[in-house]
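A.B. asks: With the sequence up front, the predicted model follows.
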Amino acid sequence: MRDHEPLPGPAGPRLTTKEAAELLGVKPETVYAYVSRGQLGSRRAPGGRGSTFDAKEVEALARRNRRAGDGTANSGGELSVRTRITLIGSDRYYFRGVDATELAARHSYEEVAEWLWTGRLRPGITFTAPGSVVTAARRAVDALPEHSAPTDRLRVAAVAAAAADPLRFDLSEEAVLGTARALIPTLVAALPPTRHDHREGGPLAHRLWTRLSGRPADEACLRVLDTALALLIDHDLAASTLAVRVAASARAHAYAAVSAGLGVIEGPLHGAASGLAHKLLLDVLDQGDAAPVIADELRSGRRIPGLGHRLYPGEDPRARALFALLEDIPKAAPALAAARDIVDTTARHAPLHANVDLALAVLTASCGMPATAGETIFAVARTAGWIAHALEEYGERPLRMRPSGHYVGPRPPQPLPE
């Protein structure tokens, strides 16, 4: 999608260039500068004279600018970074201007990753890793305690893979892409298999399945897993992605940048959210009714996982795409019904819709996977997006991701402490 085309979403009130400039407190030329930087969408006015702008989008940009002016831009989640990778609209999102859900429906995870990295599709591509790197990663992971979480294993595997690569400090695009195509399958191969006949070749989703479920996979299940990986590749500047860009801004190599992302996703509000939704779903399946389970969650002061997303007023488009595929899997029917029960029960008092964590929970709970499987899927998938953002950041001015602190402590000089 080109910069001058409108942002996706339902039609709303439109402003002229003059009206947008007045609301933003800038000159008309600056409005078009916002458009060229991807911070504002525009639409050609009827008759071809001038442009119009979505009023809500202009108001949101004005709020961000005001926050930047009073020193709180970095504390309110409104840090703005120019990017050409992902655009999020009101009910859908786009990878390099192409609808992400349509890409995921028609192409494999590896193909979508290539599109995100290069803007080119490579039909049939699969990622492979050198045997020596996989061996190093497995040895490091095998040395961890048995109870280690999947993200612990993935972080250790990334460090081991970096140590085995003497060219890791080469930050050229070709070298980083080579690193990405080897690192992602290394992360999967380093996870302990759940089946003796685990795969070492073929599409990444097939290899990952044998690390997540002890059940044999049919084509429908593998398609859902592959689609989930493709859908989760990127989602703009999520917390982990911002950490990756900070690392890349300091010119950390790609392995280190990915490690930064892996360190952030363990939080319950990020990668681990699907595990909480998985456990909630199992409780509903066990009791046969969402009402008492939801009541217990709220009584304990916990928020209901798997519901709502700050970027989507309606249903998360990633959840919508996965639910549609899960409908074709008979054994997923009970978990789907339980998910609907959760949404319907909470909708009585809060207009919350399903997000991708609840859809991942349906996938993992109905396919014999542990509660941590959703986090593993998320981490493996998002590695490709982190690489895309690292590549983009390597092309920017070094150390630009260095915000200034807004000091609110005691004014100096203070006396030395006793």
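C.D. replies: Nice, I can see it.
A.B. asks: use CA for all of it now, contacts and neighbours both
C.D. replies: Will do.
A.B. asks: tell me the secondary structure for residue 56?
C.D. replies: Secondary structure for residue 56, judged by DSSP: H, G, I helix; E, B strand; the rest coil, is helix.
A.B. asks: Next up, a structure to set beside the first:
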Amino acid sequence: MSDQPAAAESRRLTTREAADRLGVKPETVYAYVSRGQLGSRRAPGGRGSTFDAAEVEALAARGARREPQPSGADLTFRTGVTLIDPDTDRYYYRGVDATELAGRYGYEEVAEWLWSGTLRPGVRFTAPPEALAAGRRAVGALPAHSTAMDRLRAAAVAASAADPLRFDLSTDAVLGTARALIPTLVGSLPVKGAPGQNSTAGEASTDTADSKDSADGADSAGLAPRLWRRLTAQAPDDGSLAVLEAALVLLIDHDLAASTLATRVAASARAHPYAVVSAGLGALEGPLHGAASGLAHRMLAEVLERGGAAPVVADHLRAGRRVPGLGHRLYRGEDPRAAALFALLDRVPAAGPALAAARDVVTTTARHTELHANVDLALAVLSVSSGMRAEAGEAVFAVARTAGWIAHALEEYTERPLRLRPSGQYNGPRPPKALPLP
């Protein structure tokens, strides 16, 4: 890849070795990577990252022993929402293991606890009638081929317009908005296979979206069953609903992903919660972020159609494409979210074929390089086995992550306004220049 001697190429440090040399924590090493101060390369076998020793030495010589402090031009700043531990391949919400939370509590319970610090067993979020009606009208006006992300973004804007108090950024007001916005987003989506369905879209009209929902969008069974009806016409069993519920909890937050950073920037400018969530939805729709589960869905469907992973994996590698659903830059081994969901999917008989296909992909790819399953592959198993569209995983991701975006907005509202204002490094023509002519 370069003309450097092989000996220089072999001088690679592990994350721990780089952290020790710099005198910082391992997570700070990744912070240097995210800011472009340090390059990284996946270790052989996909277990963690490695760093060029000379580059680490140069950074240390520049005084990188100090822990990076937040500033307007710094993408590393304090947050008490999520900690990702690269040494143990675990992650924590407010210091509590996220996978344990997903095994004990539902999405609304964990979201409420994350926001307020209070655990309210059985809490249910309710969509206000005005916001729900506005969201359904906006979604119903979209073209039939619109995606779930199109509909969620439209619903967020419509709900915002229906709320005259949206500019109140007090903690209580933001919490009230959050509890109303999430069920509004879900309730605005059309129900799959309901009476009065559109023959082109294969979905119910949003005006008569769901006879099982009450007029205000509440449901005693919780958010997961409501979301399920909008992802597939297939009737859920308890095991499948448990997988969806756990996925919602596990995807609430994952530190400063691109969409979360976008929401923090919006909140720094004191955008209201609806606009904050809209910023997150916009970033999430990028093909390198939220759409990853759709790629994994299509791959698993092809594996099932062709009877094995080998030809599908070969086609991806031959075309120079990454195999979807594998590897994560923050974990040396298997993504803990994937591990938790696979354990639940093992209990769902209908998920058996798709789960076997996913494991075949992992095993086949391991012959070339050891990459572990990530959460996108687990979401793909759920969506393929439940008759959902390829975009379903992205919709689950978006609904779940809304709670995390609100948690980060609550933090950012307490910080100095507009602190996330980096300075550009201009590299254009030097002035003065003559006015342009037609």
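C.D. replies: Nice, I can see it. What you see is a predicted model; the values in this text were computed from it and never measured.
A.B. asks: Tell me where the stretch 151-300 of the second structure has strands.
C.D. replies: Counting by DSSP state E, counting those that start in this stretch, the stretch 151-300 of the second structure has no strands at all.
A.B. asks: Where do the helices of it begin and end?
C.D. replies: Using DSSP state H, counting those that start in this stretch, the helices assigned to the stretch 151-300 of the second structure run over residues 171-188, 223-229, 238-250, 258-268, 273-284, 292-306.
A.B. asks: what's the average distance of the lengthiest helix in the second structure to the first structure?
C.D. replies: Criterion DSSP state H: the longest helix present in the second structure is helix 392-412. In the superposition against the first structure, helix 392-412 of the second structure averages 0.4 Å from its aligned positions (mean CA distance after the TM-score superposition for the first structure).
A.B. asks: Could you report the distance from the counterpart of residue 164 of the second structure in the first structure to residue 255 of the first structure?
C.D. replies: In the first structure, residue 164 of the second structure lines up with residue 166, judged by TM-score structural alignment. Remark: distance between residue 166 of the first structure and residue 255 of the first structure (CA to CA, to the nearest Å) = 12 Å.
A.B. asks: same thing with residue 60 of the first structure?
C.D. replies: 35 Å.
A.B. asks: Which residue range of the second structure does stretch 94-105 of the first structure align onto?
C.D. replies: Mapped onto the second structure using TM-score structural alignment, stretch 94-105 of the first structure spans residues 92-103.
A.B. asks: no no, stretch 254-264 of the first structure
C.D. replies: Alignment of stretch 254-264 of the first structure against the second structure: residues 273-283, by TM-score structural alignment.
A.B. asks: mean per-residue distance, the matching stretch to the first structure?
C.D. replies: So stretch 273-283 of the second structure averages 0.4 Å relative to the first structure (mean CA distance after the TM-score superposition for the first structure).
A.B. asks: what number of residues lie near the residue lying closest to residue 70 of the second structure once chain neighbours are set aside?
C.D. replies: Nearest non-adjacent residue to residue 70 of the second structure, counting by CA to CA, 6 or more residues apart in numbering: residue 77, 4.6 Å away. By the criterion of other CA atoms under 10 Å, residue 77 of the second structure has 13 neighbours.
A.B. asks: So residue 77 of the second structure sits against residue 255, correct?
C.D. replies: No. The criterion here is CA atoms under 8 Å, and residue 77 of the second structure misses it with residue 255 at 10.8 Å.
A.B. asks: who touches stretch 310-325 of the first structure?
C.D. replies: Stretch 310-325 of the first structure has contacts (CA atoms under 8 Å, 6 or more residues apart in numbering) with 88-93, 101, 224, 227-228, 231-232, 308-309, 336, 352-360.
A.B. asks: helix or strand right after the host helix or strand of residue 110 of the first structure?
C.D. replies: Element membership for residue 110 of the first structure, per DSSP states H and E: helix 109-118. For helix 109-118 of the first structure, the succeeding helix or strand toward the C-terminus, using DSSP H and E, is helix 131-142.
A.B. asks: name the helices or strands packed onto that next one?
C.D. replies: Other helices and strands packing on helix 131-142 of the first structure, by 3 or more CA pairs under 8 Å, 6 or more residues apart in numbering; DSSP states H and E, are helix 150-163, helix 173-190.
A.B. asks: what does that helix correspond to over in the second structure?
C.D. replies: Using TM-score structural alignment, helix 131-142 of the first structure lines up with residues 129-140 of the second structure.
A.B. asks: how far is the matching stretch from where the chain is centred?
C.D. replies: How far stretch 129-140 of the second structure lies from its chain's middle: 25 Å, per CA atoms, centre = their mean, to the nearest Å.
A.B. asks: and it, which residues are buried?
C.D. replies: Across stretch 129-140 of the second structure, burial judged by 16 or more other CA atoms under 10 Å covers 129, 131-140.
A.B. asks: ok, now stretch 338-348 of the first structure?
C.D. replies: Going by neighbour count (16+ other CA under 10 Å), the buried part of stretch 338-348 of the first structure is 338-339, 341-346.
A.B. asks: Secondary structure and distance to residue 123 of the first structure for the residues you listed - can I get that in JSON lines?
C.D. replies: Below are these laid out as JSON lines (DSSP: H, G, I helix; E, B strand; the rest coil; distance: CA to CA, whole Å):
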{"residue": "338", "secondary structure": "helix", "distance to residue 123 of the first structure": "37"}
{"residue": "339", "secondary structure": "helix", "distance to residue 123 of the first structure": "35"}
{"residue": "341", "secondary structure": "helix", "distance to residue 123 of the first structure": "39"}
{"residue": "342", "secondary structure": "helix", "distance to residue 123 of the first structure": "39"}
{"residue": "343", "secondary structure": "helix", "distance to residue 123 of the first structure": "38"}
{"residue": "344", "secondary structure": "helix", "distance to residue 123 of the first structure": "40"}
{"residue": "345", "secondary structure": "helix", "distance to residue 123 of the first structure": "43"}
{"residue": "346", "secondary structure": "helix", "distance to residue 123 of the first structure": "42"}
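A.B. asks: and which of those residues is nearest to residue 201 of the first structure?
C.D. replies: Nearest to residue 201 of the first structure among those: residue 339, at 33.9 Å, using CA to CA.
A.B. asks: Give the aligned equivalent of the closest one in the second structure.
C.D. replies: By TM-score structural alignment, residue 339 of the first structure lines up with residue 358.
A.B. asks: before we move on, the earlier item: which other residues reach the match of stretch 94-105 of the first structure?
C.D. replies: For stretch 92-103 of the second structure, using CA under 8 Å, 6+ apart, the contacting residues are 80-84, 90-91, 110, 114, 245-247, 249-250, 336-337, 340.
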